[in-house]
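let's see this in three dimensions:
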Amino acid sequence: MSEWREISGNVTAAKGYKAAGITAGLKPSGAPDLALIVSDVPAIAAGVFTKSCVRAACVDFNRQVLQSGVKVKAILVNAGQANASTGEEGWRNAVECAELVQKALGIEEGVMVASTGVIGKQLRMDLMRPGIVKVAEALSAEGGDNAAKAIVTTDTVTKSIALEGTISGHTIRIGGICKGSGMIHPNMATMLAFVTCDAAVAPALWQDMVSRVADNSFNQVTVDGDTSTNDMLVALNNGQSGAPEITDAASPEAKQLEAMLTEVGVYLAKAIARDGEGATCLIEVTVSGASDQAAARQIAKTIVGSSLVKSAVFGRDPNWGRIAAAAGRSGVYFDQNKLNIHLGEFVMMADGSPQDYDRNAASNYLKNPTVQIAVSVGDGDGVGTAWGCDLSYDYVKINAEYTT
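Below is the predicted model:
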């Protein structure tokens, strides 16, 4: 049995958190567009951010907050304008937003900010200023769902999860929300993820856990190969569970907490892939037999990110040659005579040789909401999984009309 269970509440499931989501008028549609997540007490913070050299102001601002070592009480998220490629004015606006949150909450602790939307558009500060006051007044322990609704852009569904487990005799909870369905190819897509936890963890260990989780979940998702200017995963931990502080990375307590955190990350990452712009199915690629985990992950992400593989899945064409070709160009060397490819239960290639299979049945398999591709490249211990989606006509339509 699992050492944890899924519960309701997402980012407010953990002890000592409130959240809110409101309409501030930042989106032309009039949909909710401003979210706030707040810890009752100062929390340690960890983050992983885009490696793009064209970054949103919020990315640089949050890095500065983390580098300062201050504890954090709030995360403000706006949708509508990305505040990326906005120059000095964009930086000043990010700073002002954090200061406005501090004022609205009556706090001096750190505030992190996040933005998503159209690149090159300044934040509507005439709307942000009253909006921050309004969203602060709306905070509640039941506000997680509203926050999840307020951070989306082209997403068709909200994405959230919360888990509860027991560590050292204390109930531990972790919750998360994220947004993203296009411009997804994180290199730490547009992808934003926010996690809350009430365990007590040494700050450096918490950052290490969050970084590893990003590598095993969000960094293994690709929808269209485009890394965003705003990608970030931010995780708060306020220690309000009452459990003893975890300081030893090798302890059973640390391993369970990281496993729970990984479960949250993988769930949200798969939700992003499943909701890819125009997608009709989730594609899950698992690679085994590689020299190490990093090599396996690289092959898996290359396959799931291949436009030819994605197009074939959308067309229900079991063209496994595209899978083989993608694996071969991944940059990871393997002996092609040890290549094995499975499409669901169908064996397409065994030890480098093509196999007979029922083409109609395999085509029908590709109509499932989740398509699983298993690839083995040798006898190594490396195993890695990546998630993506098919490439449909609607992807082009959605992105051709994004700003119009």
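
alpha carbons only for contacts and neighbour counts from here, please
Will do.

show residues contacting the helix or strand containing Arg322.
Secondary structure assignment for Arg322, by DSSP states H and E: helix 321-328. By CA atoms under 8 Å, 6 or more residues apart in numbering, the residues outside helix 321-328 that reach it are 299-300, 302-303, 306, 308-309, 334, 341.

and this one, so I can compare the two:
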Amino acid sequence: MDFKIIDNGVIAPKGFKANGVKEGKYGVGLIYSEKDCIAAATFTTNKVVAHPVNLSKEILKNNRDKIRAIVANSGNANCFTKNGYYDAKEMIKETAKLLNIPENSILIASTGVIGRKMPMDIIKDRIKNAYNRLTEKSDNNNTAKAIMTTDRFPKTIAVEFEVNGKTVKIGGIAKGAGMIAPDMLHATMLCFITTDIKINNSDLTKSIQNAVDKSFNNAVVDGDTSTNDTVFVLANGESGVEYKECAELFDNALTYICIELAKMMVMDGEGSTKLMEVCVKGCASEEDAIKASKSVVRSLLVKTALYGEDPNWGRITAAVGYSGVEMDMDKMDVLISDFEKEVYLVKDGIPIADEGTKELELAEDIMKNDKIKIVVDLKIGNYENTSYGCDLGHDYVQLNSEYTT
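Now for the predicted structure:
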């Protein structure tokens, strides 16, 4: 990599502050820039849309070059609720008053239970508490924890690189453990990214969309697309480095940030114990590569085999087969690895890891690891895609059967 990993997430880039508070099931996180930011975003394509998504879209439509802050709450999705739009506006109004910035310079996001009215007294209290903490110091981890729901751990990362003696930083936080599924155009969770690069809105929009397509849009926990899915990226230009000086490097670093956060979400999938990285290559088209890799990570049979540490390659080939991609089963390879050792399960369409073979023994040993890579080579083209998924076990059913109770 031409960049290095650093600490402090969204407060690593110059000119950003953040803090948050989580008390009980309700939390609020605030991210603040000392200067106006260029902003870009992607949102859910679910037709049941949360009020904060609609409000943020409105704000970005006319004010995407003067964004100063993000306010996000956990515990309530503010979706399918009467007067929820006005509750979202009230959250922004309260934040604007405390930060002394215009209301139309603040983006908003929510996560939690759908269909319940926002407990505005509680949420406004959390906003004040988060602001009080922000005035004392910045704390990236507090901010990441404030937006968690069923997440088991906060998700955060930052990187930096140098351009002509100046340093550019990118930092991010995210939340997501359930209701994670890829969509061809947008993201499927909450993710907030800050950077001090100097960039215009067009370039930032292209860069974040490309990063989202390669990361969050390839991540599957349970196949459900949320009503609140949002990715925000804010760029305040404080590094003094122009995007055109380092376009490829910046794009690669931003994509890396998103891929690592996507992996954290998948690894934190509700009740999950294992991460699977599925690369399908040798495809006839990019569309086929995407369809096939997503089909494998979506497969309930593959996910349960992963949980049971069973190298059942038949389920993998079946998932590729029913994806509808162009393929010849007599040509394909299937192999698995733990990123150190690997073994072919199928080679040139011939089963290798059969009962009683050394290959099957090695495959069973590999499946005991918590990170598994599956590679499928269709050998009919030059396109490939990598998707990310997790196993599916007893805890997922328990967590989601009791979610609102």
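
now do the contacts for the residue of the first structure most remote from its centre.
Distance from the centre of the first structure peaks at Asp356, with 38.3 Å (CA atoms, centre = their mean). Asp356 of the first structure sits next to 347-348 when contact means CA under 8 Å, 6+ apart.

pull up the aligned stretch in the second structure for the helix holding Arg322 of the first structure.
The aligned range for helix 321-328 of the first structure in the second structure is 314-321, by TM-score structural alignment.

with the first structure overlaid, how far apart is that stretch on average?
Aligned to the first structure and superposed, stretch 314-321 of the second structure gives a mean residue distance of 0.6 Å (mean CA distance after the TM-score superposition for the first structure).

ok, now which ones touch the aligned partner of Ala235 of the second structure in the first structure?
In the first structure, the residue paired with Ala235 of the second structure is Asn237, using TM-score structural alignment. Counting by CA under 8 Å, 6+ apart, Asn237 of the first structure makes contact with 43-45, 196-201.

now the helices for the first structure?
57-68, 87-105, 125-137, 144-150, 203-216, 252-274, 293-305, 307-314, 321-328, 359-365, 393-400 (DSSP state H).

and of those, who's closest to Asp226 of the first structure?
helix 293-305 (10.2 Å; CA to CA).

ok, residues contacting that closest one?
For helix 293-305 of the first structure, contacts defined as CA under 8 Å, 6+ apart pick out 220-225, 283-290, 309-310, 323, 326-327, 329-332, 381-389.

tell me which of those residues fall in strands.
Using DSSP state E, the subset of those located in strands is 283-290, 382-389.

just the buried ones from these?
Neighbour-count burial (16 or more other CA atoms under 10 Å) applied to those gives 283-290, 382-389.

which one of those sits closest to Val54 of the first structure?
Gly388 (24.1 Å).

that closest one touches Glu284, doesn't it?
Yes. Using CA atoms under 8 Å, Gly388 of the first structure makes contact with Glu284 at a distance of 6.6 Å.

tell me how many other residues crowd the aligned partner of Thr156 of the first structure in the second structure.
Here Thr156 of the first structure is matched to Arg152 in the second structure, going by TM-score structural alignment. For Arg152 of the second structure, the count of nearby residues is 17 (other CA atoms under 10 Å).

how about Ile123 of the second structure?
21.

just give the closest residue to Phe3 of the second structure, not the sequence neighbours.
Phe161 (4.7 Å; CA to CA, 6 or more residues apart in numbering).

contacts only, for the one you found.
Contacts of Phe161 of the second structure (CA under 8 Å, 6+ apart): 2-4, 167-169.
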